[in-house]
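Participant: With the sequence up front, the predicted model follows.
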Amino acid sequence: MDPSDGYRYCEQVVRSRARNFSYGIRLLPPPKRRALSAVYALARRIDDFGDDDATPADKRLAALVATRKQISDLDSRPTDPVFVAMADAARRYPIPLEAFAELVDGCESDVRGAAYETFDDLLAYCRRVAGTIGRLSLGVFGATDLRAAEPLADALGVALQLTNILRDVREDALRGRVYLPGEDLARFGCSLQRDASGRFTDPPSRLVALMRFEAARASEWYDTGFRLIPMLDPRSGACASAMADIYRRLLARIAADPLAALQGHVSLPPWEKAAVALRSLWMVR
């Protein structure tokens, strides 16, 4: 398969599955846009194995093992369009492919139903499933000082993942998953137990306090991660800024009305995402 065909497939994955990331990816010049689309498509595939509750756990774990092997064998002329594109992107950019193995580790913990007692436990998970994406993206972006940029890219990924966790508390609870640290639940006197209608039984005031505490923590990770932007070229900086700012606005909505976030899926309208992307492009220029 020609790499261009693989890239076209990956860009279609971005258009259909990356509801927030796509606004930033569009700001990149075509070569970087194609490469980052390949990174996203492969990450999306790995993540889907972790989230596919309809498939037995042993089969999902086997699929993750097989994917790990495919990543290590990118030089062996793959035929899958995602791996064809990823192999070509890895030849063109210094993408740290070992980060995909960390992402697989994180998704394996999802399949096994891991719980997180402390924030440090959760942080290790966030670094595997999202900090890795920051570092993989940095391989495409490039930076004036790669060594200094890597922990900032990792921090931005952690910030986005913490936002995802807060956005999806109800959805995850319905699937039997709790990502918020046990020590935080105890601190605020919350159990995240649900009644017959699916509503949380904890007193609303405690849930609000818990969610705002976690949102404030996530905001600190954004403060660190946004220091990455000046280290990137203008188009890469616009891409990273747009993606991060969309999520930070989402976090602000969650913090403003935690109970609404706990009752349904919070999102930004497409016009606001587009406005954020345009503003990001203007700001870095």
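Facilitator: Structure's in. What do you need? Everything quoted here is computed from the prediction, not taken from an experiment.

Participant: okay, CA-based contacts and neighbour counts for the rest of this
Facilitator: Fine.

Participant: Measure how buried Leu278 is and give me the count.
Facilitator: 16 (other CA atoms under 10 Å).

Participant: How much space separates it from Gln12?
Facilitator: The gap separating Leu278 from Gln12 is 22 Å, by CA to CA, to the nearest Å.

Participant: With Ala85 instead?
Facilitator: On the measure of CA to CA, Ala85 and Gln12 end up 13 Å apart.

Participant: who has more neighbours, the two?
Facilitator: Ala85 (31 against 14).

Participant: for that one, what are its contacts?
Facilitator: Residues near Ala85 by CA atoms under 8 Å, 6 or more residues apart in numbering: 3-7, 10, 35, 38.

Participant: Find the helix or strand that it is a member of.
Facilitator: Applying DSSP states H and E as the criterion places Ala85 in helix 81-92.

Participant: immediately after that helix, which helix or strand?
Facilitator: Next along the chain from helix 81-92, counting by DSSP H and E, comes helix 98-111.

Participant: other SSEs contacting that next one?
Facilitator: Secondary-structure packing of helix 98-111 (3 or more CA pairs under 8 Å, 6 or more residues apart in numbering; DSSP states H and E): helix 30-51, helix 57-72, helix 132-141.

Participant: for comparison:
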Amino acid sequence: MTRKELDAAGIHDPALRSAYQRCRTLNARHGRTYFLATRLLSPPQRPPVHALYGFARWLDDIVDEPAAGATPATITAELHTVEQRFFSALAAGHSDDPLFASVIDTSARYEIANRHFRAFFRSMRMDLTVTDYPRRSALDEYVHGSAEVIGLQVLPVLGTVTGRDEAAPHAAALGKAFQLTNFLRDVGEDLARDRVYLPADELAAFGVDRDRLGWCADRGLVDRPVREALAAQIAVTRTLYDRARPGIAMLHPVSRACVATAFRLYAEILDRIERAGYNVFAHRAVVPRRRRLVVAAGALGRAQWLQLRNPSPLPPAGA
């Protein structure tokens, strides 16, 4: 993270600056589209966004990329310990742990509700025991904590020209759309982790179950029932993008290019799944780096012009 960004955000304490830098590194490592879109925010907005995304990525890694020799019991115990320590530090308003410090600072500056962090931990715990979702409502419960609350956490950093409550449902819908897009792209990878993040009853309507998905994954192909089931899931996901779209205009002007770019690039993953004949098993549907850079470059000039014309929505230092 550049000195300019940290200075602009009013972050001067050396230990705190280091903590924000660590979260930026985590975000850059995992979220190529998110990280690129963040470059379109004003400098003072970038550190808190990196803090929130980096912290979420770190917690996700505890569950999805455990240390060698870890068991479900040890992972559960580690996550429980982290959760207790985090909320104790959050209540105190300070932590010497670099993995907590920047998030706690961001939470205080932007008055982020504790319930959003609690919901995220709850979904991470679900990942340790839940491998299938029988109905949409069960999946929605998981996605609220794993994705919707991320949109709600980031919203005060982005700022709004409406009341935050008015923009919140759109922010939650976009977080959900991003997550469901990931699930569709990563069906094969998730199966390898013994998870299916698609509603079983909706798959069953097309004659698809876990075994059929596994058969396709083993062969790197997709049959007609699976193709039709995935097409239906993409249609559901596109309704969420439609629900989220009006929220972009509700954001502070300096934030719109960032969110619009992430929106465009993530929605394009669905297009690429379709162009590949819905075969999410043969290769991972991604937006190529060159395409991401072209889209971001097109938004960069407008983002910089808006940043010159509009004051940042950053709250006063120490708020």
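Facilitator: Right, received. Where do you want to start? Only a predicted model underlies this, so the values are computations on that prediction, with no experimental measurement involved.

Participant: Let me see the TM-score of these two.
Facilitator: Once superposed, the chains reach a TM-score of 0.92 (TM-score structural alignment, normalised by the length of the first structure), with 284 aligned residues with a CA RMSD of 2.1 Å.

Participant: re earlier: and the angle for the helix holding Ala85 of the first structure with helix 132-141?
Facilitator: Angle of helix 81-92 of the first structure versus helix 132-141, following axes from the mean of the first three to the mean of the last three CA atoms, to 10 degrees, is 50 degrees.

Participant: in helix 81-92 of the first structure, what's buried?
Facilitator: For helix 81-92 of the first structure, burial by neighbour count (16 or more other CA atoms under 10 Å) applies to 81-90.

Participant: just stretch 250-269 of the first structure next, same as before
Facilitator: So for stretch 250-269 of the first structure, counting by 16+ other CA under 10 Å, buried means 250-255, 258-259, 261-262, 266-267.

Participant: can you give me how far that stretch is from the chain middle?
Facilitator: Taking the mean of its C-alpha atoms, stretch 250-269 of the first structure sits 17 Å from the chain's own mean (CA atoms, centre = their mean, to the nearest Å).

Participant: Ok, stretch 224-238 of the second structure next?
Facilitator: 22 Å.

Participant: Then stretch 80-92 of the second structure?
Facilitator: Distance, centroid of stretch 80-92 of the second structure to centroid of chain: 22 Å (CA atoms, centre = their mean).

Participant: got it, and stretch 64-81 of the first structure?
Facilitator: 22 Å.

Participant: Give me the residues contacting that stretch.
Facilitator: 1, 3, 5-7, 9-10, 46, 49, 83-84, 86-87, 97, 100-101, 104, 108.

Participant: Return the members of those residues classed as buried.
Facilitator: 3, 6-7, 9-10, 46, 49, 83-84, 86-87, 97, 100-101, 104, 108.

Participant: Please identify which of these is nearest to Pro31 of the first structure.
Facilitator: Tyr7 (10.0 Å; CA to CA).

Participant: In the second structure, point out the residues matching the helix or strand hosting the closest one.
Facilitator: Counting by DSSP H and E, the element that carries Tyr7 of the first structure is helix 3-17. Using TM-score structural alignment, helix 3-17 of the first structure corresponds to residues 16-30 of the second structure.

Participant: Mind reading off the mean deviation between that stretch and the first structure?
Facilitator: Taken over the aligned residues, the distance from stretch 16-30 of the second structure to the first structure averages 1.5 Å (mean CA distance after the TM-score superposition for the first structure).
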